[in-house]
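*Asks:* Fold the stuff below for me.
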Amino acid sequence: MHNAKGPLAGIRIVELGGVGPVPFCCMLLSDLGADVIRIDRPPGYDGGQPGDPRFNLLNRGRRSAALDLKKKEAAEAILKLAGQADALVEGFRPGVAEKLRLGPDACLAANPALVYGRMTGWGQHGPLAQAPGHDINYISLSGVLHSVGVAGGPPVIPLNLAGDFGGGSLYLALGVVSAILESKRSGKGQVVDAAMVDGSASLMTLFYGMFASGYWKDERGSNRLDSGAPWYNVYET
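*Replies:* This next block holds a predicted model:
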């Protein structure tokens, strides 16, 4: 059930269902009180998490409807929803939303005040925009993965917290909320374009600053916060 209370109560959001960072972003927005309706793919698509849907906790707190987005009627129905919403969020590969007739131009034409949030790994443009990738690829390029681990060992994979969720979902959620605030003042919507490689690089701001100052070494396990300090490590007790 949707939480009617919270700072985003009264805000309507359309989520074009996907995996990982977009569901987590919309889960957070719903937790804050937004009324989110998730458009799922037809039955048979497990989204990388097969099993009982009850345990896919990222989809909690919002209503859902299954639509085949390749059909013209589905696009028309979503545009109608977008016309009455404050934001729409999608996580397709660059260009896919446009092919489905659900890109920013179409949605903003239906609702000029709409905030259009989109999530990719590499961004909408650039040499890697169309390259396949996963969380671990994005945090490798941004330097996060290289920085996590003990001295003399390989990098340690920080689950998918630094790329999908930290560098992706949280930055998209903040961007969407900020753009909604601006839209309420100006009456004009905008596109919020979040890329996980950019967000994970932003998460490294403190450490890149310390590295530039000479305080941080580019060697795993040799710094204050990466197990190099005896008071910041893991011990059996």
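*Asks:* only C-alpha atoms for contact and neighbour calcs from this point on.
*Replies:* Noted.
*Asks:* so the residue nearest in space to the middle of the chain, which of the three states?
*Replies:* Among the residues of the chain, the one closest to the centroid is Ser169, at 2.9 Å (CA atoms, centre = their mean). Judged by DSSP: H, G, I helix; E, B strand; the rest coil, the three-state class of Ser169 is helix.
*Asks:* just the helices in this structure please.
*Replies:* Under the criterion DSSP state H, the chain contains helices at 21-31, 72-83, 96-99, 104-110, 135-142, 144-147, 170-186, 196-203, 205-213.
*Asks:* Tabulate those (JSON lines), appending mean neighbour count and distance to Asn56.
*Replies:* Listed next are the helices of the chain as JSON lines, based on neighbours: other CA atoms under 10 Å; distance: least, CA to CA, whole Å:
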{"stretch": "helix 21-31", "mean neighbour count": "25", "distance to Asn56": "10"}
{"stretch": "helix 72-83", "mean neighbour count": "17", "distance to Asn56": "24"}
{"stretch": "helix 96-99", "mean neighbour count": "14", "distance to Asn56": "24"}
{"stretch": "helix 104-110", "mean neighbour count": "18", "distance to Asn56": "29"}
{"stretch": "helix 135-142", "mean neighbour count": "20", "distance to Asn56": "19"}
{"stretch": "helix 144-147", "mean neighbour count": "20", "distance to Asn56": "26"}
{"stretch": "helix 170-186", "mean neighbour count": "18", "distance to Asn56": "19"}
{"stretch": "helix 196-203", "mean neighbour count": "23", "distance to Asn56": "22"}
{"stretch": "helix 205-213", "mean neighbour count": "12", "distance to Asn56": "32"}
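*Asks:* now the other sequence, so there's something to compare against:
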Amino acid sequence: MSRQGALAHLRIIEMAGLGPCPLAGQLLADLGAEVIVIDRASGRPDPADVNRRNKLSVALNLKSDAGREAALRLIASADALIEGFRPGVMERLGLGPEACMARNPGLVFGRMTGWGQTGPLAPRAGHDLNYMAITGSLAAIGPADGPPLPPLNLVADYGGGSMFLIFGVLAALLERGVSGKGQVVDAAIVDGVPAMMGVFHWMFHTGDWTTQRQNNMLDGGAPYYRCYETADGKAISVGPIEPQFFAELCEKAGLEHVPPHEQVNKANWPRLSSAYADVFRRRTRDEWMEIFEGSDACVAPVLTLNELEAHPHNAARGIYVRQNGVMQAAPAPRFDRTPSGPLRPPQAAGANSADVLRLAGFADEDIAAMQADGTIC
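*Replies:* Model (predicted):
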């Protein structure tokens, strides 16, 4: 299958799973990589499962010798493998780094976990919220008078997880171009989230950040960096940190303006936040957006999922596309010389088993025998 994009020269094996690993595989596939998912069983297609778009799938019984051998032959032809199991699962399947790299010394073996491959919590179950909890990020999000709030699973699973898995795998592939050798990438969410927290550690060290929620500039404490409810029960986001942008916000909205040194004075924040909230409740969200049209006041509407496509900026850039009626994000980032190709719809688990096995060198009669004995499941 011909592919188009900056990563079209790469073949990546993805072990089927949930959360960060499938997103990582989708983003790599969006940029042209040939991503082959090894599923445990065949299934039905789901056009809404966009994390499976642009991928191929083979369904193998990995508990059988023939299934493991088929997987190893596929892995032998790959540039990288990504998996999101607990430590030890791949080894018990006979597909750990040692076995795979014996077949393919140049393989980059990407391991995605929450707790990491080592440490006392490594064998324990966990989810995004738990990983955020021990990184300090969760404690900083939510209202001052209640417990922390989960910011969806964007921060840990996808920020500290998927993005660092991709970062690690691509870095190891670049290094392989120098050394000719593969390596194991231990991508742990509890490592990735702290790496994103650098600016907050800096502000905490300098005394510009406290552990009290809604008492800091970026956590909803500042009147000039938070969301406000509008007359129609919707909301706008307000974020003019710079004094000149803050002055424009106040002028256009008719808000009390304070000079820069008073803008950052926390003693003023409760009073200004309350006063600003009263003003913003006087008009609807769309009325406010008309007022701020073309300005640098750093105001944007808080859109719901069913409103995204209609926003003029989203529409102009083609940020969202539809395939089989399913709205989804277009591939990102964008490349001027090696753009991503057209989207291929999500494939059912096992939909490409025969084609994928042919890529690994299996003859048609071998594939037929594997279908008959349940190796292909």
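*Asks:* re the thing from before, mind checking which of the helices of the first structure is nearest Pro53 of the first structure?
*Replies:* With CA to CA as the criterion, Pro53 of the first structure lies closest to helix 21-31 of those, at 13.4 Å.
*Asks:* What are the contacting residues of the closest one?
*Replies:* 2-3, 6, 8, 15, 17, 36, 58-62, 89-91, 119, 164-165, 168-170, 172-173 (CA atoms under 8 Å, 6 or more residues apart in numbering).
*Asks:* Could I have the buried ones of the residues you listed as ChimeraX selection syntax?
*Replies:* In ChimeraX syntax, the buried subset of the contacts of helix 21-31 of the first structure is picked out as below (16 or more other CA atoms under 10 Å):
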select :2,8,15,17,36,58,59,60,61,62,89,90,91,119,164,165,168,169,170,172,173
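*Asks:* Identify those among the contacts of helix 21-31 of the first structure that sit within strands.
*Replies:* The subset of these located in strands under the criterion DSSP state E comprises Glu15, Val36, Val89, Glu90, Met119.
*Asks:* Surely the first one touches Asp35?
*Replies:* No: proximity of Glu15 of the first structure to Asp35 does not meet the contact threshold set by CA atoms under 8 Å, at 10.4 Å.
*Asks:* Output the ones in strands among the contacts of helix 21-31 of the first structure as a markdown table; include the columns distance to Trp216 of the first structure.
*Replies:* Converted to a markdown table, those look like this (distance: CA to CA, whole Å):
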| residue | distance to Trp216 of the first structure |
| --- | --- |
| Glu15 | 41 |
| Val36 | 43 |
| Val89 | 38 |
| Glu90 | 37 |
| Met119 | 31 |
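*Asks:* To which residue of the first structure is Leu60 of the second structure aligned?
*Replies:* Under the alignment by TM-score structural alignment, Leu60 of the second structure pairs with Leu67 in the first structure.
*Asks:* picking up where we left off before, JSON lines for the helices of the first structure, including distance to Gly221 of the first structure?
*Replies:* Putting the helices of the first structure into JSON lines (distance: least, CA to CA, whole Å) gives the following:
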{"stretch": "helix 21-31", "distance to Gly221 of the first structure": "29"}
{"stretch": "helix 72-83", "distance to Gly221 of the first structure": "49"}
{"stretch": "helix 96-99", "distance to Gly221 of the first structure": "42"}
{"stretch": "helix 104-110", "distance to Gly221 of the first structure": "45"}
{"stretch": "helix 135-142", "distance to Gly221 of the first structure": "17"}
{"stretch": "helix 144-147", "distance to Gly221 of the first structure": "9"}
{"stretch": "helix 170-186", "distance to Gly221 of the first structure": "27"}
{"stretch": "helix 196-203", "distance to Gly221 of the first structure": "19"}
{"stretch": "helix 205-213", "distance to Gly221 of the first structure": "14"}
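*Asks:* if we can go back for a sec, for the match of Leu60 of the second structure, give me its contacts.
*Replies:* Leu67 of the first structure sits in contact with Ile39, Asp40, Arg41, Pro42, Ala74, where contact means CA under 8 Å, 6+ apart.
*Asks:* And Val155 of the second structure, by the same measure?
*Replies:* Val155 of the second structure makes contacts with Asp128, Met132, Val193, as judged by CA under 8 Å, 6+ apart.
*Asks:* Now do the same for the second one: its match in the first structure.
*Replies:* Mapped onto the first structure by TM-score structural alignment, Met132 of the second structure lines up with Ile139.
*Asks:* Can you verify my assumption that its match contacts Val197?
*Replies:* Yes: in this structure, Ile139 of the first structure is within contact of Val197 by CA under 8 Å, at 6.3 Å.
*Asks:* Could you check how far the aligned partner of Phe211 of the first structure in the second structure is from Gln26 of the second structure?
*Replies:* Phe211 of the first structure is assigned Phe204 in the second structure as its aligned equivalent, the criterion being TM-score structural alignment. According to CA to CA, to the nearest Å, Phe204 of the second structure stands 36 Å off from Gln26 of the second structure.
*Asks:* just to revisit the earlier point, ok, which pair from the ones in strands among the contacts of helix 21-31 of the first structure is furthest apart?
*Replies:* The farthest-apart pair in these, when distances are taken by CA to CA, is Val36 and Met119, at 16.9 Å.
*Asks:* Could you count how many residues lie near the aligned residue in the first structure for Arg213 of the second structure?
*Replies:* When the first structure is aligned by TM-score structural alignment, Arg213 of the second structure is paired with Arg220. As a burial measure, Arg220 of the first structure scores 21 neighbours (other CA atoms under 10 Å).
*Asks:* Spit out the contact partners of Arg220 of the first structure.
*Replies:* By CA under 8 Å, 6+ apart, Arg220 of the first structure lies in contact with His146, Ser147, Val148, Gly149, Val150, Ala151, Gly152, Gly153, Pro155, Asp226, Gly228.
*Asks:* go again using 6 Å as the cut-off
*Replies:* Counting by CA atoms under 6 Å, 6 or more residues apart in numbering, Arg220 of the first structure makes contact with Ser147, Gly149, Val150, Ala151.
*Asks:* Then Gln124 of the first structure?
*Replies:* Contact analysis of Gln124 of the first structure by CA under 6 Å, 6+ apart lists Pro94.
*Asks:* In the second structure, what sits opposite it in the alignment?
*Replies:* In the second structure, the residue paired with Gln124 of the first structure according to TM-score structural alignment is Gln117.
*Asks:* gap between Pro153 of the second structure and Ile189 of the second structure?
*Replies:* No, residue 153 of the second structure isn't Pro; it's Asn. Between Asn153 of the second structure and Ile189 of the second structure the distance, using CA to CA, works out to 12 Å.
*Asks:* again with Thr113 of the second structure
*Replies:* 6 Å.
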